[in-house]
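> make a model of this:
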Amino acid sequence: MVKSMGNYILIWFFLVSIVPLNCEPDHLQSWKNFWSISDSAFRKLGNYFDNQLTPLIKSESISSSCQGSLLKFIDGIKNFDIDSVRMFDSWGKLPSGLLFGSWSDLGSFDQCVSLENSQYCLLTGSMPLPSKRQHEGLFIPLDKSSFNLTDPLSVHLYPYAHYFHNVNLTFGVCAPRECSPQEMTLIAKSLIHSYGLQMKVNVDLCQHRAKSGNQILFREYVALIIISTVIALNIFGTIYSTHPFLGHFNFPLNWSKLLSTTNNQPNRSYPFIECFKFFAMIYLILTHVGWAFNHNSFHSIFKIQSMYKGILGYSLLPSYMGSEVYFLMTGLELMTFFLSFKGKFTFSSAISFLLIRWARFVTLIGFYISLYILVFSDHVRDLVGGPFWSHLYSATSIPGTCGERWYSHVLLYSHLMANPDNWNLCMMPDWFLQVDFILAFMFLLVLWPLRMSHKRLSISVAMFFIFSGSVILGLVIYYKSASPTWLPYNYVNQQLAVYLAYVHSQPYTHMSPYFIGVLLAFVLQSKDPIIKRKIHLRFMWLLWFIFNTIIFGYEFYINFNIGTMSSTVSIIYASFSRILWSFLFAWPIYCLHYGFVPDGLYRFTCSGFFKPMARINLTVLFMNEIIIRMRNATQIYIADPTFFNTFISIGTPVIVFTYALSFIVSSMVDGPSISLVKSYLKKDGKYDEYLKKPNVNLNNNLISSTQLEKESSKKD
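Purely as a prediction, here's the structure:
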């Protein structure tokens, strides 16, 4: 408070001193007056610090080096030492709009870290609240019985008091480097408690700029070598485009393949499927934009509730199931291929199928691990980092974890062994690939009876997996006491960690959509539609509407705290909601396939625009996390949580940069890796002819299966 008053007094006297009192003011005298007033104000401020802080600083719990640096800082304030004044000037102050949720002032981050012996930290404080309940979120206010105050201030703040479970009063603090965060926390607590406020206070996320630069670590050398190698291969591949190996890295050619709007396979069964993939990814990206922003980086946070209570907020409620669309598509495409596959499929073919699928993923994972290590390194932090660089939603411990745990991501098992008490993960998006790989194993169990001419058995196994996936999911939720859904408007807590570890990132959760896609392939195999009478079509659309209502109704009811839902109902919903969600996409696919939609809609879904956009979906999934984390890590201003600012000024650039960089990375990494896998399988000596084909298929699911057919035909 004193610091804030000192700043306001300083600004006031500055303005008074420079206001012209006549037509020809004496500017030199005005600057002298400004100095005199400033010097006097800081002497008084230094004396106040001396009286209030010196006894706390001289505590036995404060190290001698910290004591000396703080006493030197106070003495510098008294004597107007410019570095001490600049350090004080870098502090955040009490912001306007406190009663409307403006609880953060980051101060001057750049000024603080530019000082030689200073460090920038975030001081956070929150009012004490009743013990946390199992669920805490934006729309779950405190029980009135535990907050039965009647004064005007408490009555006004009651609808938002529960925010303190997740959002803090946050201020930038510029302090001497000799003081540890623990020592500054102790001093801040003692000062706050001396006023009778039992606030929770913490000083953390401290950072400074290394005087002689940061040491290049071994993991950074390795990551730099990998990234540099990829870039060099693309340069030489472009120059020596006819070389048998380097030619796969011909960047202009891979770029043209990526941007091609023609069908890679003229006789494809589902030319509209890229439309579904594109919109599913956009749905996920919008969700990440809405969920992954740090609320401490906004002012007027009381407006967040009203922002989410709009059409966009409603539509994003079940978006945690957006990934199920891809599992549905994967099962559909793979089984569609094998239903028309005429070659032999032996045990060695199955092993090849899995190895090729792993090879397809591992190159991209390895590249992004290297990118994470470099982008979130201390070197980049010192160049572009902001106050929240080490925040949970920013860089946190990504480089170190990637350096230590890279092999668990490359071998596709890191998320399968996730512990909600200690994630220890390098990156999050690859959970999708790990689940996909496990489901590919299970897919072979469905495929094997089909290859033995036991089609009904194959269908029965797929149906068993659909049912068993739902049952296992319900049992896990029950025995692990996990949340039945993501609950996006709840705060990040242990409950979410349990859900992510035991539900969201596990294969059994996604078995039902995957094998519904497999069953859909059997249904669409028939030239004559199974369902074609108008009355039956209308009934199916009625079911589609009912399932939509169930999903959005439940999510609305739970997330906006309309009431409580029994645990039995919640577990049943969690177990079977993904089956309902899969139907919401499977039925439109059925209608598009058999022409039960207007011609204009069919032409739109088959538009060439969706083809290049869908080809980069895997890259987008990884790049989006980097862009959002970097946005949070480099932010040095407090944003306004309005729809326009959040989704236009912030969200749109995030999406644009995500897709733009994904096109580049896909052409440099994805395209060459796919081309190399195909070339390895081709083995027919016609490399030049193959490489120059403009319609080389880049579909993620059919890379291995298409080549299996060619390989098998050669053996025959």
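
> switch to C-alpha atoms for all contacts and neighbour counts from now on
Will do.

> nearest spatial neighbour of residue 114, skipping sequence neighbours?
In space, and not counting its chain neighbours, residue 114 is closest to residue 209: 7.5 Å by Cα to Cα, 6 or more residues apart in numbering.

> what about that neighbour, how many neighbours?
Residues contacting residue 209 under the criterion other Cα atoms under 10 Å number 21.

> next one: residue 549
Counted by other Cα under 10 Å, the residues lying close to residue 549 total 12.

> secondary structure element for it, which one?
helix 534-559 (DSSP states H and E).

> one more to put side by side:
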Amino acid sequence: MAMMERLVVTVIVAVQLLHGVAVIATPKTVDLIKSVKLNGLKDEEILEALSLNKTENSDNYTLAELIDHLGNHTAANQQPAQQDRVWIINSTETLHTNTFYENFAEEIDRESGNLLELIPAYLPGTGPVSAECRRDSNIFKRELNKLSLWALKMFDATAKIPSGLLNGNVNQFGDFDECVGVQGSEGIQGQYCLAYLKLDMDDSRPDLKHLHRLLHSHYAFNSNLTDPGHRVPRFSTVNWAVCTPASCSPQDVEVSLRHAIAKHTAQTGLKISVRVDSEMCQRRRKDSYPMEMIVASCFFMGVIALAVVASVYDHYELSASELLLSFSLKRNFNKLISLERGEGDIASLHGVRALNALMLIVAHKSMAMFFNPYINRTEMAEYLGKPWTVIGRAASLYTDPFIMLSGLLTTYSFVGRLNRTGALDIKREYLSRILRLVPTLGALIIFCTFVMPFMGSGPQWNLVVTHHADICKKTWWRNFLFVHNYFGFENMCLTHTHHLGIDTQLFAASPLIVFLLWKRPKIGTVVLTVLAVLSTMLRYKVTYDRQLNNYVFFGTSIKQLFDTANHSYILPTHRLTVYIIGVLTGYLLRTFPKDYKLNPIFVNVGWLVSTLMFVAAFVGPAPMGSINYIYNPIHGAVYNAFSPIGWCILFSWIAFLSHTGNSNGILSRIFAWRGFLICTRLSYAIYLTQFPVFFYNVGMKRGAEYYGFIGTLLNVKELTWILISSVILTLLFETPFQNIKNHLLRKPKMPVATEPTGNEKSKSE
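The predicted structure is shown next:
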């Protein structure tokens, strides 16, 4: 083997000598290096063979000298620092120019020319841009032609035309971290901009219609550049990343990008509109944090410290005030996992709440995932264009039972108090609700507004995280007054909390409604029935007149979704029907004794009617999910008017039968499972935390992934974080303030000899 290697060395030397004249004439010996295979030889053997052929008076280059000339400092006698100097760039430093350009200008010019001819570079200095942007763009162009590393990184980080366009792989995020990490010559820094492109066809080119449909994934959602994109994704808008010098303003990027696109799309049959928002251009974040973030973080650390101190006092049974012990993690965790039912507990309602909470998570996740790029987005749209996708499209249905349950439990509690005392302490009821809702909501607003924006970064981070925080900084007070649902879906702080506004406004009117029903049952029933009918008619009329649709049908527009929310979905007058169903059910549960036996025929008819209404509400709109569905306002009006009734009637019937002892079937037993008690205690926090978790992951997403229904929709890691966040929020805020509420509003015991009965305090809330 050694003889073979020496023979190869001899051949190499011979080739080197034959090319001696060319080597002397020019130091550009790259072709010689490339023509010789050196991988199988050791440096020591090459040097030894060459030294035998070298004389003191020779002016010819040896191979060793040639290697040294090219800067390949890998000889065995050199230090590691010398070896790394050329080929490895320190992570804290970036070369501002290509140091090899002086010696290899011709080769580099040829290679850069070939590269840029194959993949044209986006130059942000083209068109009527600012002088600073044009200057830095020219520097970028000059250094890119030299193949300088920082310029190559900026070029590399910009999105390129990918494969799979006809399968919907049109959203290209480039390389976010590579771009914002660029540090170039003359103070140039990298800036990442996510531009929005709208692709339209020339009306004279019907041959492009099918291709356009595939590019836009069958128009699962129709959107425009002017649609708000922070809550509902602009699905038919293309997201395209460009990396530019930081001196280029978003307007400069938009102008230059429009100029570059026009040059490449002329006479192609495509019309491309461009929009670059200032919030979608990002640079490397500074290390320092604003004071508001520091104060908010200290607040949460203080609450954690308070909980730890309270836990120590509680665990060692040290003397402490009841207010301090309200924050004990030990006490609150035991309450969370307790399977003991409170007096007056309506067992089946916990299962109803758990089922709809799970369905709501799936529906909300279905909406959030449309923000992300997918390499098979067209295939995803075709997959989701099936009738069974009603599971994710009928999101509005899953919030109706919570409104119904609110009316039911409020009435059940109020009627119990009226039966005992004949009056309601309205101030006490309102204060109780504020103490139950506001602390947890306030903690979430503080976290999402001042802390969460600094917990990550990504191409869409400013859109789905920072933008929401900016809205909350301006409009947080509306949430605390529970009137935020009247100011438009797109301008709402923590949009998903609109339900709290609706529920609180209905609760504010409930004392009058319940008192009328309790005092004059017949008149109250008639009045409530008329109100429910009017609310149903109102939903039908508004949906039909404004061409709305509460069902997310295939091809719906973003404008239609926002209009539906603003003109119907977030208004208490439109959600009054299901609240009244809950009020009437709660009154019946207090009126009928638990051992009241109904006629079996009546029970069977009730099961049949409620089940048919439930199935019709859920399955009926399924054809609207078809990929070929054409919008009909009558379909939308019927669905919006009657589906909430059909969906909630079954749950109301189950609660009534189970509580009065008329049903012990498998469905009633499932809904009454004790494990659902934990879900009930976490339901408020789960409702609050799911969208922040979804949007955090959307904001952090760096690139396209493959869509798979189970893996994408039921993301175990995401669901785990929702659960963890909910437990933390419950233990640190909701349960402690529930304890404080119970302590502050506890009525003093009467000085009597006997123990008070269990009916003196309702725990149904």
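
> hmm, back to that, so the residue nearest to residue 114 of structure 1 touches residue 110, yeah?
No - here residue 209 of structure 1 does not reach residue 110: they are 10.3 Å apart, not a contact under Cα atoms under 8 Å.

> so where do the strands sit in the stretch 501-650 of structure 1?
Remark: strands of the stretch 501-650 of structure 1 are absent; assignment by DSSP state E, counting those that start in this stretch.

> hey, where'd the strands end up in structure 1?
In structure 1, the segments counted as strands under DSSP state E are 104-105, 118-126, 169-176, 200-207.

> same for the second one, what does it pack against?
This points to strand 118-126 of structure 1. Using 3 or more Cα pairs under 8 Å, 6 or more residues apart in numbering; DSSP states H and E, the elements in contact with strand 118-126 of structure 1 are helix 109-114, strand 169-176, strand 200-207.

> is it true that residue 125 of structure 2 touches residue 134?
Yes - here residue 125 of structure 2 reaches residue 134: they are 4.2 Å apart, a contact under Cα under 8 Å.

> these two: who's more crowded?
A count of neighbours by other Cα under 10 Å puts residue 125 above the other of residue 125 of structure 2 and residue 134, at 26 against 21.

> could you measure from the more buried one over to residue 133 of structure 2?
Separation of residue 125 of structure 2 from residue 133 of structure 2 (Cα to Cα, to the nearest Å) stands at 6 Å.

> how about residue 364 of structure 1, what's its partner in structure 2?
Residue 364 of structure 1 maps onto residue 440 of structure 2 when the alignment is built from TM-score structural alignment.

> residues contacting its match?
Neighbour list for residue 440 of structure 2: 685, 729-730, 733-734 [criterion: Cα atoms under 8 Å, 6 or more residues apart in numbering].

> in structure 1, what stretch matches stretch 359-369 of structure 2?
Aligning stretch 359-369 of structure 2 against structure 1 (TM-score structural alignment) gives residues 283-293.

> hang on, I meant stretch 146-154 of structure 2
Stretch 146-154 of structure 2 corresponds to residues 79-87 in structure 1, going by TM-score structural alignment.

> structure 1: which residue goes with residue 677 of structure 2?
Using TM-score structural alignment, residue 677 of structure 2 sits opposite residue 611 in structure 1.

> residue contacts, its match?
Per Cα under 8 Å, 6+ apart, neighbours of residue 611 of structure 1: 259-263, 274-275.

> before we move on, the earlier item: can I get the contacts of residue 440 of structure 2 in a markdown table with distance to residue 415 of structure 2?
Below are those laid out as a markdown table (distance: Cα to Cα, whole Å):
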| residue | distance to residue 415 of structure 2 |
| --- | --- |
| 685 | 28 |
| 729 | 31 |
| 730 | 29 |
| 733 | 29 |
| 734 | 26 |
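
> neighbour-wise, which of these leads?
Greatest neighbour count in the contacts of residue 440 of structure 2, by other Cα under 10 Å, goes to residue 734: 27 neighbours.

> for that one, give its distance to residue 587 of structure 2.
Using Cα to Cα, we find residue 734 of structure 2 at a distance of 28 Å from residue 587 of structure 2.

> also residue 112 of structure 2?
Distance check for residue 112 of structure 2 against residue 587 of structure 2: by Cα to Cα, it reads 80 Å.

> against which helices or strands is the longest helix along structure 1 packed?
For structure 1, the longest helix by residue count, based on DSSP state H, is helix 27-57. Counting contacts by 3+ Cα pairs under 8 Å, 6+ apart, helix 27-57 of structure 1 is packed against helix 2-18, helix 64-78, helix 181-193.

> just the buried residues of that helix, please?
Residues of helix 27-57 of structure 1 classed as buried: 30, 33-34, 37-39, 41-43, 45-46, 48-50, 53-54, 56-57 (neighbour count, 16 or more other Cα atoms under 10 Å).

> likewise stretch 603-618 of structure 2?
606-607, 610-611, 613-614, 616-618.

> and it against structure 1, how far off on average?
Its matched residues in structure 1 lie on average 3.1 Å from stretch 603-618 of structure 2 after superposition (mean Cα distance after the TM-score superposition for structure 1).

> what does that stretch rub up against?
Outside stretch 603-618 of structure 2, the residues that touch it by Cα under 8 Å, 6+ apart are 390, 394, 639, 642-650, 653.

> with stretch 417-431 of structure 1 instead?
Outside of stretch 417-431 of structure 1, the residues within contact range by Cα under 8 Å, 6+ apart are 365, 369, 398-399, 401-402, 405-406, 409, 412, 414-416, 494, 497-498, 500-502, 505, 621-622, 625.

> hmm, try it at 7 Å
The contact list for stretch 417-431 of structure 1 (Cα atoms under 7 Å, 6 or more residues apart in numbering) reads 398, 401-402, 405, 415, 497-498, 501, 505, 621-622.

> swap in stretch 446-466 of structure 2?
In contact with stretch 446-466 of structure 2 (Cα under 7 Å, 6+ apart) are residues 173, 176, 194, 230, 279-280, 292-293, 296-297, 469, 472-473, 695-696, 698-702.

> if we use 8 Å, what do you get?
Residues outside stretch 446-466 of structure 2 that contact it (Cα under 8 Å, 6+ apart): 173, 176, 192-194, 229-231, 279-280, 292-293, 296-297, 468-470, 472-473, 692, 695-696, 698-702.

> repeat for stretch 46-54 of structure 1
Stretch 46-54 of structure 1 is contacted from outside by 71, 74-75, 77-78, 187, 191, using Cα under 8 Å, 6+ apart.

> top of those residues by number of neighbours, please.
Counting neighbours by other Cα under 10 Å, residue 77 leads the contacts of stretch 46-54 of structure 1 with 27 neighbours.

> tell me which two in the contacts of residue 440 of structure 2 are the farthest apart.
Maximum pairwise distance in those, criterion Cα to Cα, is 9.7 Å, between 685 and 733.
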